[in-house]
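A.B. asks: Below is the structure, and that's it, no one-letter string:
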């Protein structure tokens, strides 16, 4: 299976050749809440070499609570969040589920940075939960 994505205006698109993501997570860190407009950011992590982006991206980088540099990428025309990348794992791209085209079939299986979630957050108790930074996903298999 491959995945595709598009921003709201269509200026940025992606094709992801990976069979499946290495992880699908819901992030409640404060920075992700800001990017997501108040709730959690929902993300699928793919090997970098499986992600092909077309169109212009704008970025914003900062030091995250983990101590790593986190770079958010988004469409400069419509503002749709596209992906993030951490300096700790350049071999992965964290794609926003809302950027992926409908029908991707992905859902978070873990909630991370739950200690930053607001008191009203409804976190599915069936999800594996981490109060802070979870263990890194395994590296992608060698090609």
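C.D. replies: Cool, got the structure. Every value quoted in this text rests on a predicted model; they were computed, and no experiment measured them.

A.B. asks: When you work out contacts or count neighbours from here on, use the C-alpha atoms and nothing else.
C.D. replies: OK.

A.B. asks: separation between residue 17 and residue 103?
C.D. replies: Here the criterion is C-alpha to C-alpha, to the nearest Å. By it, residue 17 lies 16 Å from residue 103.

A.B. asks: next up, a second structure to put side by side with the first:
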């Protein structure tokens, strides 16, 4: 599916191809929660990095979140690049050089009509804010850390893979 997205002020527009366009993963980690706002979580989609076409790139700023060191004595920058419009603050997509073939646009930035997922995965619930209500359906999966299956595996299991 070809996805089209933009920031709120319209200074940045983008498009990319996604074989996995269902917005089903709700991430409650403090980074997504604080950079996305919304309902206390962010929804990331999967897309092909090579197909990403951006207009207004000069208005994009990249944020590297700080992650705690394993020994708990300090922090270090994440390799993940969270792209946002520096004019209006809209979060656009996440890219991590560890997976150079992927880009993860935020569903909130997508202007294309997205398909409704048959279930949701709620992840990093141990990081959610106390005020956040998790509205999980009977088929929804909940994980304290990361889900057991990848984006591709989830789509394949439910017969939702698109070419």
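C.D. replies: Now that the structure is in, tell me what you want to look at. Nothing here was measured: the structure is a model prediction, and the numbers come from that model.

A.B. asks: Which of residue 17 and residue 103 of the first structure has more residues huddled nearby?
C.D. replies: residue 17 (16 against 8; other C-alpha atoms under 10 Å).

A.B. asks: which non-adjacent residue is nearest the counterpart of the more buried one in the second structure?
C.D. replies: Correspondence of residue 17 of the first structure to the second structure, assessed by TM-score structural alignment: residue 17. Spatial nearest neighbour of residue 17 of the second structure, chain neighbours left out: residue 2 (4.5 Å); criterion: C-alpha to C-alpha, 6 or more residues apart in numbering.

A.B. asks: ok, now which ones touch the residue in the first structure that the one you found lines up against?
C.D. replies: Using TM-score structural alignment, the partner of residue 2 of the second structure in the first structure is residue 2. For residue 2 of the first structure, the contact set (C-alpha atoms under 8 Å, 6 or more residues apart in numbering) comprises 15, 16, 17, 18, 19, 20.

A.B. asks: one more time with 6 Å, if that's ok
C.D. replies: 16, 17, 18, 19 (C-alpha atoms under 6 Å, 6 or more residues apart in numbering).

A.B. asks: Return the distance of stretch 56-70 of the first structure from the chain's centre.
C.D. replies: Centroid displacement of stretch 56-70 of the first structure relative to its chain, using C-alpha atoms, centre = their mean, to the nearest Å, is 12 Å.
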